[in-house]
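Chemist: got a predicted structure plus its sequence, pasted below:
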Amino acid sequence: MFLFLLLLVLSPPPLAFSLNQEGLYLQRVKQGLADPSGALANWNERDETPCKWYGIRCDSVTGQVSSVNLSNSQLSGPFPAVFCRLPSLSNLSLAINLINSSLTVDFSGCQNLTQLDLSDNLLVGPIPGSLAKIPTLKHLDLTGNNFTGDIPASFGRFRQLEKLYLQGNLLNGTVPGSLGNIFTLRELGLAYNPFAPSQIPSEFGNLTNLKMLWLSHCNLVGRIPGSLGRLSQLQNLDLSLNGLTGSIPSSIGELKSIMQIELYNNFLSGELPTGMGNLTTLRRFDASMNNLSGTIPSELCGLQLESLNLYDNGLEGPLPESIASSKLLHELKLFNNKLSGSLPSQLGENSPLQLLDLSSNQFSGIIPENLCAKGKLEDLVLMNNSFSGEIPVNLGKCKTLLRVRLKHNRLTGRVPDNFWGLRRVYLLELDENLLSGQVSPSISNAHNLSILLISGNQFSGPIPDEIGLLGNLVVFSGSGNSFTGRIPASMIKLSQLDRLDLSKNELTGCIPEGISKWVNLNELNLANNRLSGRIPSEIGSLPVLNYLDLSRNSFSGKVPIELQNLKLNLLNLSNNQLSGELPPLYANEIYSKSFLGNPGLCGDIAGLCPDTGRSKNRQYLWILRSIFILAGVVFVVGVVWFGMKYRSFKKGKGVAISKWKSFHKLGFSEFEITDCLKEENLIGTGASGKVYKVVLSNGDAVAVKKFFGVPKKVDSSTVSSERDEFEVEVETLGKIRHKNIVRLWCCCNTGDCKLLVYEYMPNGSLGDLLHGRKGGLLDWPTRYKIALDAAEGLSYLHHDCVPPIVHRDVKSNNILLDGEFGARIADFGVAKIVEGIGRGAESMSVIAGSCGYIAPEYAYTLRVNEKSDIYSFGVVLLELVTGRPPNDPEFGEKDLVKWICTTMDQKGVEQVIDPKLSSSCKEEICRFLDIGLLCTNALPINRPSMRKVVKLLQEAGGENKSKIGKDGKLSPYYLEDASDHGSLV
């Protein structure tokens, strides 16, 4: 026994198992990549094999590595070429990481690789042609990188490739016909690349196994090749957002397996082709925003479509009766065409209609009774037609309706009682019809109603008290009817009210007490009624009111001095029975028309007060005063003349008054402005000029922007001459009237000196306040209010201006804040007037915008549309959530958007929310964060419109939580239709 123990002690220990060769290769991968999240922490070199390591799978028979899946692991660094030394590797995925090199690897060594997924990284340079040397490759995904140049011609030599995804890169060559040689291909995605203008290769007709062809936004021109009709297995054809011309080829009717055809936003012409009745599997057809003509073929209407979308074309003729036979029709969008005739009576009877939008056509006849027969209808948009008859009673039973727009038709009769009280409707628009009767008290059931538009009808009787129960009501427009009685006192409960227009009715009595609760009211119009009593002084306490019209009533008493507290764009108290002295602010000539027709009203405005009853002494006093005024005018004119001569003698030293142009009624003179452009009044300096604060003689302040000697040029289009920032800003802001757009009072242009005079915003810019020392002042309710204000301003630019305006430099420094932290969009020096929202992007000669806010596609294509603004606004939303600037040294090579996505995946949402914000608001902040991420989606088509953003923000901050999931995320339903082709509020 002793001898045995001695031998045991003296014998060497058994050798430890060493890591096999494949493990050593993978250790080299680990050493070459940065791994901040520790994803590769269990890649232990003391193991015998790597088969139990994170992301590694081995063959059960040979024990060799067969799959490496390191997707979404926050890895960065160059692509590890050593992967190709794993002899049995068949599946390699590094998707959703930060791999940031060029692919200079010779992939011919990866002889057994069948799937290679490098999507959503930062890879640059050309796509290596050696990929085609992998004989077994079936799936290649390079989506969402920064590859440039051509698609390698060698790709035509793939022999087993089934899926090729290259969308979302910077490829700028042409679409090669050699891809038509990959006969095994089933899915081909080249969308969202800035290719040079090229045609769809006719060779693509050889891809007879193809099921998906995605060529959206590829700068394609010319005709759609008829050879595509040979793709008998094709299910999804997307050629949208290009420059295709000519007619749709008749061979499209040979696509026997097709389920979806997307042709919108091109320049296609001619009629819809015959033979489309053969497409028995078609579920969605979208040929919107083209130049198509003719009628809708009856054979197309007989298909069981889920969505037929032909809006914004030149189609003419009636909607065929056969369309009602569709059993799967979910969405029917035909707005902005020239369709006429009546609707099929069976429409909706056999199909679960969810959305019907036939607006802006020439339809007539009655609205079909059974549009909601299957109980699914959510959107009913029939505005701008000639529909007649009554609103169907059955629509009052449609509990799913969310949005009803029947404006500008010839509808008559009473609105069904149940229709007034639809519980889910948030928009009810019945303007400009011939509807009569009373507003039913059942409107109290419409708890979700935000916008009620019923002006221009023949409604009569009193406005029901129950309207005060609509706690979500933002807009109530009932002008041009025959309403009688008093304004209901219950309406003071409508704390969300933004606009109230009850003008041109027969209302009587006083304005109800307690209207100071209307803290969000922007517009109050009660003109042309029979209202009486005193104008309540409470109106002067409404913080955001900028439109007040109480004209043509019987109001009496004094003009409340509290009205001086308002910042009004319009004030009209004319044709009442007001008396007494005017408040000092309004006792000047620029407000003269605001008070006409009030015989008892006195002030210093010439002609306002009657001459009768004046004493002779007062007449003498006026004569003397007139003499002194005349002498003073002569003296001032002489001084001005001398000053102008002197200033013209000294070039560039002053401003020619004759060059001033005003856009509003001014309560100040130009001399007050020019005399205060001193360094002690300087409040900011930008790339194009200096900004001064000027305090006027009446105590108000304005901001004056003085441009540098040579303003920067801003390209207008490819055909018009260049204009400088001053001209663009004047042209843009001079036409705009909106509470969330900074107000341009006047401008001056003498050639040598260019000035813009704006309203002064005492709280400065959002960027300064958010990222400066006062950032802690912005609590969450204030940030939410700022975001909603700014969103409404941008929505106005995109959807309500004619033509629409793209700002092109949306950022927190261009969002200014008034004394109540109300937000205004400012700095329109690079704004762009576009043909129309949704018409596609226009090319610019230079990039406009600020680092960190520029949309990815704008930075590399120089093509601009409203989606670029939406991306920039999304960055602002993320700034409000995080409290961080768009670029921060802490982010490394990332920007704010990528930093948020990375941090949320790695550490959770709590780590991106500004710690200064109260934790009690976390749920609302998370919903707000999701909206910001939606706006900054890498693909422009997935970003919502600004109208949609406004609605999302309103609902995210309101009491309506029905569309919020348990995890605090916006539900898929809530975010549906992000591309927003339809006509929204």
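Modeler: Cool, got the structure. Here the structure is a predicted model, which is why all the values come from computation and not from measurement.
Chemist: for the rest of this, base every contact and every neighbour count on C-alpha atoms.
Modeler: Fine.
Chemist: grab the nearest non-local neighbour of residue 467.
Modeler: Nearest-residue entry for residue 467: residue 444, 6.1 Å, with adjacent residues in sequence omitted and distances by C-alpha to C-alpha, 6 or more residues apart in numbering.
Chemist: tell me the helix or strand right after the lengthiest helix in the chain.
Modeler: In the chain, assigned by DSSP state H, the helix with the most residues is helix 616-649. Toward the C-terminus, helix 616-649 is succeeded by strand 660-662 as the next helix or strand (DSSP states H and E).
Chemist: surely residue 556 is within a helix?
Modeler: No: using DSSP: H, G, I helix; E, B strand; the rest coil, the assignment for residue 556 is strand, not a helix.
Chemist: how far away is residue 335 from residue 356?
Modeler: Distance of residue 335 to residue 356, computed by C-alpha to C-alpha, to the nearest Å: 9 Å.
Chemist: for residue 377, same thing?
Modeler: 8 Å.
Chemist: go on, residue 455?
Modeler: 23 Å.
Chemist: how about residue 154, secondary structure?
Modeler: With three-state DSSP as the basis, residue 154 sits in helix.
Chemist: quick one: buried residues of stretch 364-384?
Modeler: Under the neighbour-count criterion of 16 or more other C-alpha atoms under 10 Å, stretch 364-384 has 364-373, 375-384 buried.
Chemist: what of stretch 736-744?
Modeler: Neighbour-count burial for stretch 736-744 flags 736, 738-744 (criterion: 16+ other C-alpha under 10 Å).
Chemist: and for stretch 160-178?
Modeler: For stretch 160-178, the neighbour count (16+ other C-alpha under 10 Å) marks 160-176, 178 as buried.
Chemist: quick one: end-to-end length of it, please.
Modeler: 15 Å.
Chemist: likewise for stretch 289-296?
Modeler: 15 Å.
Chemist: pull the distance from that stretch to the chain's centre.
Modeler: Centroid displacement of stretch 289-296 relative to its chain, using C-alpha atoms, centre = their mean, to the nearest Å, is 28 Å.
Chemist: take this one as well and set it beside the first:
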Amino acid sequence: MLVFLLCLLLSSPPILTLSLNQDGLYLQRVKLGLSDPTNSLSSWDNNSRDETPCDWLGVTCDPLTRRVVSVNLDHSQLSGPFPIFLCRLPYLSRLSMVDNNINSTLPLDVSTCRNLTHLNLAWNLLVGTVPETLAEMPNLRSLDLSANNFTGDIPARFGEVSRLEFLNLAGNLLNGTIPSWLGNFSTLKELHLAYNPFTPGRIPSELGNMTNLKKLWLSHCNLMGQIPDSLARLNRLINLDLAINRLTGSIPSSITELKSIEQIELFENSFSGELPVKWLNTTTLRRFDASMNELTGTIPIELCELQLESLNLFENRLEGTIPESIAQSKNLYELKLFNNKLHGVLPSQLGKNSPLGSLDVSYNRFSGEIPESLCSKGSLEDLVLIHNSFSGKIPGGLGNCHSLRRVRLKQNLLSGSVPEGLWGLPHMYLFELAENSFTGSIPKRISGAYNLSMFLISKNQFSGSIPDEVGVLDNLLEFSASHNNFTGLIPGNLVKLDQLGKLDLSENELSGGIPQGIQGWGNLNELNLANNRLSGEIPGEIGSLPVLNYLDLSGNFLSGKIPLELQNLKLNLLNLSNNQLSGELPPLYAKEIYKSSFVGNPGLCEDLDGLCPEMGESKNQGYVWILRSIFVLAGVVFVVGVVWFYVKFRNFKRTKKSIAISKWKSFHKIGFSEFEVIDCLKEENLIGSGASGKVYKVVLRNGEAVAVKKLYGGSKKGDTSNGSLRDQFEVEVETLGKIRHKNIVRLWCCCNTGDSKLLVYEYMPNGSLGDLLHSSKVGMLGWPTRYKIALDAAEGLSYLHHDCVPPIVHRDVKSNNILLDAEFSARVADFGVAKVVHGVNRGQESMSVIAGSCGYIAPEYAYTLRVNEKSDIYSFGVVLLELVTGRLPIDPEFGEKDLVKWVCTNLDEKGFDSLIDPKLDSTYKEEICRVLEISLLCTSTLPINRPSMRKVVKLLQETSAENKSKTSKDGKLSPYYYEDASDQFVV
């Protein structure tokens, strides 16, 4: 039997019992210490027949020794403390964990990773100070700790690292100073310290000792003073970026001695004086940006003789002409010189020798003709020449420039006919010829401009009829053609333009009636047909336009009755004067405050006293006037007596102090009494409450409703001081009291007696976007509605940032502060922490506390406390992400992430489809993805990369265009490129 078993054992195949080597065991310990919600480390199990971890995700081994030499776990959504067990891998030379959620301090014993040459922990949640023990890694050549939350100083011991070539600490919370000992890094090739709130200080002159340095990125570092001449010793420097600081003095001529320099970024500082004249040593320079400073003098000829690709000197005080030599550059793509005092003519050969893509010389004093050669290379996309004195005709060659996307020639002295080809360029979305002397007519070829969204040709001498082909421009958002000589009928198919937001055909000679079917103008906000020769009746369909708030039909021959349907509109302006209207006024408008809207209509004179004061005059008018005055005075005395008695009686019944009616202040013409509001502030009318007060719905006697916010006293609801209540009330009143915009909630009136503070707003029946979007009522919000809400809110914020003087920063943009009316039109609300930004410090005023809501606060605002429009833009980007994903800005499912980080992570791992709210119709997928792209631009970590709200509006408006950028096959986002004379943005 024993022999049999022995034979059986010998005849059986051997059993392989491979065990994992020590490197693999260490990596498994690493896995145990990390949270891995997406199971990225599923391969880190010993299920293979290999005793090494060399085939595991992110692990690289030496091909001979089979020992781990590199670990790359980028974008794996891992969270937890830094995995110190990685430092036990004896041959590990490269470690990268970019874009995860490593959320502890970086341990001091990280120095046990002694063989590391490259360490990259960028885009994590690391906190605390940068460990000085990193200097104990003798072989370290590259260290990237950017986009974390490190605080304090740069450790002085870093000066001991003898081989370091790359150091990136940008985008942290470092608040010490930029140390002078950095100049000891003779081996360093790249130094990135941008976007840290360093203590204000100068650029250390010792940085000029880093003779091997190629890139120096110190933008947004609170730098002051002048650029030290010692930087001229950086002979290998390729990129010098000192933008967005407070540097002063003149730009030193020493920077022209940088022999290898290719890019110099000095924008948004306080440089003054003239530009350096001699640029003989910087023959390698390709990009120079010194915009948004206080530079004077002329543009140096020597600078323009370089083979530049980009020259940006906008928003300075430069004078003189543009040197002809700039046209000789074979690489020039971008030339932006707007908002200066430049004059003369443009270089005649501009664009002939280079692929010119963008030219913006707006708000200068240029004259002469537009050069014929601007689009010789077929690359011109943006031509912006507004507010100059250019004359002559538009060059015929621009009619064949199919690359054009924006043409802005407003307010010049241009004349003659417009090249026919220019009307129909397929990629053009903004065409602005206003305030010139152009003649001719709009050709039928306009139908070829199918991407056109802004068509602005007012104040010219165009004539003929408006062609029907304008009605096929499906993406048209604004058509302004006022103050011309157009004749004939208003084309009937204009009613098909369902995206149209503004139609202004006033001050022409148009005849016939207002087209039928205008109920298709669901997005129309402004309709101006004044001072034409229109006849017929006013169609009642106008009353069905849900967002119309400006209606001017004055100075025509319109007849018949005023449609009762006009009472459905919420108008800021109504003007039907100087027509031939008759009949009765709609009851809502039969009031004294609307008298000016109906003057000059003889058939209406008996319906409202005094509408036509020239009628009914008699010899006894003086006597009648005296009698009327007596009766009016008696009536006033009687009313005052009744009011006095009523107030005294109310005071007697109430235990609390009453609201003094004398303290009421109105900001609009209101048709209700203050008493009506006070009587309805009861608990049964309560519709909401928050930290600052309660909100009531008050139904007035005329059937209309208003919302009344009653602010708490200083001792209630955790309010720590009467001052905070007073500040919130005064900010809200000061801000909303002077704003008139369809997408800003309307403040009717207010009351302030010291103890009682009331704010009376228009009532929004659909509540807030946040309440609808994150509740069982979300089914009411299909994608077209969500898109409309996004565009409305963007236009409201754009008005605050760009059209208010001075600008207003909201500081608490969130879905709960976007209110919806009965048609789901959006209004931006709650201005209790808004900030009016004044003077030269616009966008840079510091606050004593953080304002905003968790999940919406821009990352830089949390540590700089600076008021900035970019903070609002970040918050609005979060709102867009809510609309696209249907998710809350903070959700337990995200772990320690917020919505922005969750979207970025899932986008890289799973693509678009994993982000889109499953409740949305998939037929809108392409448009939803474009809105997602815009939201990611808005929530960029670096404020400079966020578009302005004016740009956001344009981007949203263009999402429905057929030929805009689409999602690429690999699931990545395609970039946008937009620039404007008044607000720049490039991604």
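Modeler: Noted; the coordinates are in hand. As the structure is a prediction and not an experimental result, all values here were calculated from the model.
Chemist: quick revisit: identify the residue of structure 2 aligned to the residue nearest to residue 467 of structure 1.
Modeler: With TM-score structural alignment defining the correspondence, residue 444 of structure 1 maps onto residue 447 in structure 2.
Chemist: count the residues that sit near its match.
Modeler: Look at residue 447 of structure 2: counted by other C-alpha atoms under 10 Å, it has 21 neighbours.
Chemist: ok, back up a step: and the residue nearest to residue 467 of structure 1, how far is that from residue 470 of structure 1?
Modeler: With distances taken as C-alpha to C-alpha, residue 444 of structure 1 is found 6 Å from residue 470 of structure 1.
Chemist: trace residue 706 of structure 1 over to structure 2, please.
Modeler: In structure 2, residue 706 of structure 1 lines up with residue 710, judged by TM-score structural alignment.
Chemist: the residue nearest to residue 467 of structure 1 contacts residue 473, correct?
Modeler: No: contact criterion C-alpha atoms under 8 Å: residue 444 of structure 1 and residue 473 do not qualify, at 11.3 Å.
Chemist: which residues in the stretch 201-350 of structure 1 form helices?
Modeler: Listed in chain order, the helices found in the stretch 201-350 of structure 1 under DSSP state H, counting those that start in this stretch are 298-301.
Chemist: whoops, the stretch 651-800 of structure 2 was the one
Modeler: Under the criterion DSSP H, counting those that start in this stretch, the stretch 651-800 of structure 2 carries helices at the ranges 674-679, 722-736, 769-773, 783-798.
Chemist: now the stretch 51-200 of structure 1
Modeler: Using DSSP H, counting those that start in this stretch, the stretch 51-200 of structure 1 contains no helices.
Chemist: map residue 755 of structure 1 onto structure 2.
Modeler: Counting by TM-score structural alignment, residue 755 of structure 1 lines up with residue 758 in structure 2.
Chemist: if we can go back for a sec, quick one: the residue nearest to residue 467 of structure 1 is in a helix?
Modeler: Yes: counting by three-state DSSP, residue 444 of structure 1 is part of a helix.
Chemist: hmm, who's touching stretch 644-655 of structure 2?
Modeler: For stretch 644-655 of structure 2, contacts defined as C-alpha atoms under 8 Å, 6 or more residues apart in numbering pick out 657-658.
Chemist: what of stretch 260-269 of structure 2?
Modeler: 235-248, 282, 284-293.
Chemist: list the ones among those that fall in strands.
Modeler: Using DSSP state E, 239-241, 246-247, 287-289 are the members of the contacts of stretch 260-269 of structure 2 that sit in strands.
Chemist: could I get those as JSON lines with distance to residue 866 of structure 2 and neighbour count?
Modeler: Shown next, in JSON lines, are these (distance: C-alpha to C-alpha, whole Å; neighbours: other C-alpha atoms under 10 Å):
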{"residue": "239", "distance to residue 866 of structure 2": "28", "neighbour count": "20"}
{"residue": "240", "distance to residue 866 of structure 2": "26", "neighbour count": "22"}
{"residue": "241", "distance to residue 866 of structure 2": "22", "neighbour count": "19"}
{"residue": "246", "distance to residue 866 of structure 2": "15", "neighbour count": "21"}
{"residue": "247", "distance to residue 866 of structure 2": "18", "neighbour count": "25"}
{"residue": "287", "distance to residue 866 of structure 2": "30", "neighbour count": "19"}
{"residue": "288", "distance to residue 866 of structure 2": "28", "neighbour count": "20"}
{"residue": "289", "distance to residue 866 of structure 2": "24", "neighbour count": "19"}
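Chemist: show me which of those is closest to residue 807 of structure 2.
Modeler: Distances from residue 807 of structure 2 to these, taken as C-alpha to C-alpha, are shortest for residue 246 (21.6 Å).
Chemist: for the closest one, give me its contacts.
Modeler: Contacts of residue 246 of structure 2 by C-alpha under 8 Å, 6+ apart are 222-225, 268-270.
Chemist: rerun that using 6 Å as the cut-off
Modeler: Residue 246 of structure 2 makes contact with 223-224, 269-270, according to C-alpha atoms under 6 Å, 6 or more residues apart in numbering.
Chemist: quick check, residue 338 of structure 1 in contact with residue 361.
Modeler: Yes: Residue 338 of structure 1 is within contact range of residue 361, at 5.0 Å (criterion: C-alpha atoms under 6 Å).
Chemist: let me see the ranges of the strands in the stretch 201-350 of structure 2.
Modeler: Applying DSSP state E, counting those that start in this stretch to the stretch 201-350 of structure 2 gives strands spanning 201-202, 215-217, 223-225, 239-241, 246-247, 263-265, 272-274, 287-289, 294-296, 310-312, 334-336, 343-344.
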